[in-house]
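J.: Below are the sequence and a predicted model; questions follow.
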Amino acid sequence: MTDYPLVSIIAINFNQLRVTIEFLQSVSKISYPNYEVIIVDNASKEDTSALLKQQFPEFIFIRSEENLGFAGGNNLGIRKAKGEYFMLLNNDTEVETGFLEPLVEAMQANPKIGMVGSKVRFFDSPETIQYAGATPMTKYTATSHFIGHNQKDEGQYDQQTITPFVSGAAMMTSRSVCKKVGLMAGFFFLYYEELDWQERIRKAGYEIHYIPQSLVFHKESISVGKNSPLQAYWKSRNRLLLIRRNYNQFNVFISFLFLTFISYPYHLLKYIARRDLVSIKVHSIALGWHYFNAFNMKRIHQNDYL
């Protein structure tokens, strides 16, 4: 590369000082010569910005007084960023030193590309793939699958390809795309917001590419905990929200039927058998949100902009 435009690396911290320090130690070693790092603290119990600033004086630390979620926190970081490109990373990732150059090269080489994503492997099993591309979204159930998931990386997914979605743990877009398409819809808060964003980017005429030469390692589910009630609520609510925002009315109708009369009763019986009252409440509230907002199209289609 001979041209190195400024890249803004953005990540969110929420009560994870140790993990965020490990993340910053990783990105501080990258080979790309022109970047800034922005950490958005999403109203953690303790304000650690001063401590982090002391340890990493070259980086930018922003504290939000309220938890804005994944979407809102990244949007805040993007609005503060100065870069031509925005590299969104989970703070529970660590990166290879040369991970950024292939992403920038791909976007510079093809103006049709609106977003790129790294190959992602599991941090605790560094030869095992988490993400190497994705299958198309099923429009009735909002399900997609990561290609290569849980496979040993033997180079079988080392070709750059167009993909429906990149991993939200490591994705890059440009300022020009954000000006045209907008940012993530903040009211998603957590889960599916990056998929909704990518649907909108593709609808605007851009391609999304998987870039295997860029490698990131992910400590999966540290941020909200595996199978937590918080995780269950936002996944349940936002799954249908994604469908309502991006697909036609027939898809939405079938999805309502599927979730109301098949998926919800199935999970309800499982929770009753386990006497899991928390999960019963969480899934009931998530589905009820959609019936309460069944005709509130303004709320369903709200967006955030740069």
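T.: Arrived safely. Numbers count the residues shown, from 1 in each chain.
J.: only C-alpha atoms for contact and neighbour calcs from this point on.
T.: OK.
J.: And the strands in the stretch 51-200 of the chain, which stretches?
T.: 60-64, 85-89, 93-95, 113-122, 129-131, 161-162, 170-174 (DSSP state E, counting those that start in this stretch).
J.: Included below, for side-by-side comparison, is a second structure:
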Amino acid sequence: MTGLKPRVSVIVLTWNGKRYLPGCLGALAVQTFRDFEVILVDNGSEDGSGQYVREAFPWVRLVELPENLGFAEGNNRGLATAQGKLIVTLNNDTLAEPGFLAELVGAAERYPRAGMIAALLVNFYDPARIDAAGIAPGFDGLGYCLGHGEPVGAPWDTSREVFGPSAGAALYRREMIDEIGFFDAAFFAYAEDFDLAWRGRRAGWPCMTAPQAVVRHVHSATSGTESPFTIYHIHRNKWYVLLKDWPTRLLLRHLPRILMADLAALSVALLKGRGGAALRARWGVLAALPWLLVKRREDDGKRAPLPVEQLFARGLSLAALKRKLGMS
């Protein structure tokens, strides 16, 4: 944190998450890498988050929004004030290790063509377990957190190419953002990082991991893992990504598996009393279909053949699939 234009801008979004800010911002204050700024976007909180940050962390730049604009647009508003060439997104329910930023920046230097760098998120309460070592689509159309639930260590302890980073702790190169844009506000929350990873890859920007950039993550602390809000946006946004981003050839090839997985997810939601949110999500997709097709046509000229199928999530355990479908 210097008086000059910082190299890194860290955007932290919060919505009624005041209880997490002492840990999150306190961990950023003791980073070994110092050439950075922190932008705290208060997404219309009603718990005094803004006033608390002003008093406890006066070095943090505060962007206060009048209402909750969602994860995607909230981060976009933070980006509008960011000065760094490297943009880091960080969830408020995280605790970054002291070398977190140094490791991310080091990876960005080692891989100058990588537009995205994935940090290693570990379980807040069991840091020996991985929360996400990156993200990847599955051939069933679902989106997966790589390594979720696995022990920290091999094969996730060495840098590798992955499909994309979890936006809960990720570095994005501004040069890439200037070319393709940042998060799509239409997603509001969930899967916006998958959409951004697809767009980045279409433009030729791969993603590498920084396995020593470690962050402890509570996971779904703001919205809950099975709230109607979460169910609605996960079910809807999965189809947003499929219809907006997947190459036609890939989508048609795997459509039977995608439809079977969707039926299974809907059935589980109905059995668990969350069918209303899941059904509304599908109506939301139908209502957005004209917009999705327009976006798809706009991107057709950029839809170069993507050799990304080898980066799709493979060899998933039954437990991983059950977690994704909400069965455990």
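T.: That came in fine, so what should we check first? Predicted model, so just to flag it, every value in this text is computed and none were measured.
J.: Could you get me the TM-score between them?
T.: For these two chains in superposition, a TM-score of 0.87 is obtained (TM-score structural alignment, normalised by the length of structure 1); 294 aligned residues with a Cα RMSD of 2.5 Å.
J.: Output the strands of the stretch 51-200 of structure 1 in CSV; the columns should cover mean neighbour count and distance to residue 252 of structure 1.
T.: Formatted as CSV, those follow (neighbours: other Cα atoms under 10 Å; distance: least, Cα to Cα, whole Å):
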stretch, mean neighbour count, distance to residue 252 of structure 1
strand 60-64, 18, 35
strand 85-89, 24, 30
strand 93-95, 24, 35
strand 113-122, 26, 27
strand 129-131, 26, 28
strand 161-162, 16, 27
strand 170-174, 23, 28
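J.: Please, which helix or strand holds residue 280 of structure 2?
T.: helix 275-299 (DSSP states H and E).
J.: Any chance you could list what contacts that helix?
T.: Applying Cα atoms under 8 Å, 6 or more residues apart in numbering, the contact partners of helix 275-299 of structure 2 are 228-229, 231-233, 235-236, 239-240, 243-245, 266-267, 269-270.
J.: redo that, cut-off 10 Å
T.: For helix 275-299 of structure 2, the surrounding residues in contact (Cα atoms under 10 Å, 6 or more residues apart in numbering) are 186, 199, 202, 227-247, 265-270, 300, 302-303.
J.: Stretch 55-64 of structure 2 too?
T.: 1, 10-14, 21-22, 25-26, 29, 37-45, 49-54, 74, 77-78, 81-82.
J.: can you point me to the longest strand in structure 2?
T.: Longest strand in structure 2 by number of residues (criterion: DSSP state E): strand 207-217.
J.: and residue 160 of structure 2, what is it in contact with?
T.: Taking Cα under 10 Å, 6+ apart as the test, what residue 160 of structure 2 contacts is 118, 207, 208, 209, 210, 211.
J.: could you redo the last one with a cut-off of 6 Å?
T.: Residues in contact with residue 160 of structure 2 (Cα atoms under 6 Å, 6 or more residues apart in numbering) are 208, 209.
J.: Check the one 5 residues further on too.
T.: Contacts for residue 165 of structure 2 (Cα under 6 Å, 6+ apart) come out as 118, 134, 135.
J.: if I line the two up, what does the first one land on in structure 1?
T.: This means residue 118 of structure 2. Residue correspondence to structure 1 (TM-score structural alignment): residue 118 of structure 2 is matched to residue 117.
J.: mind checking how far that match is from residue 133 of structure 1?
T.: 9 Å (Cα to Cα, to the nearest Å).
J.: got any residues that touch both of these two?
T.: By Cα under 6 Å, 6+ apart, the residues touching both residue 117 of structure 1 and residue 133 are residue 210.
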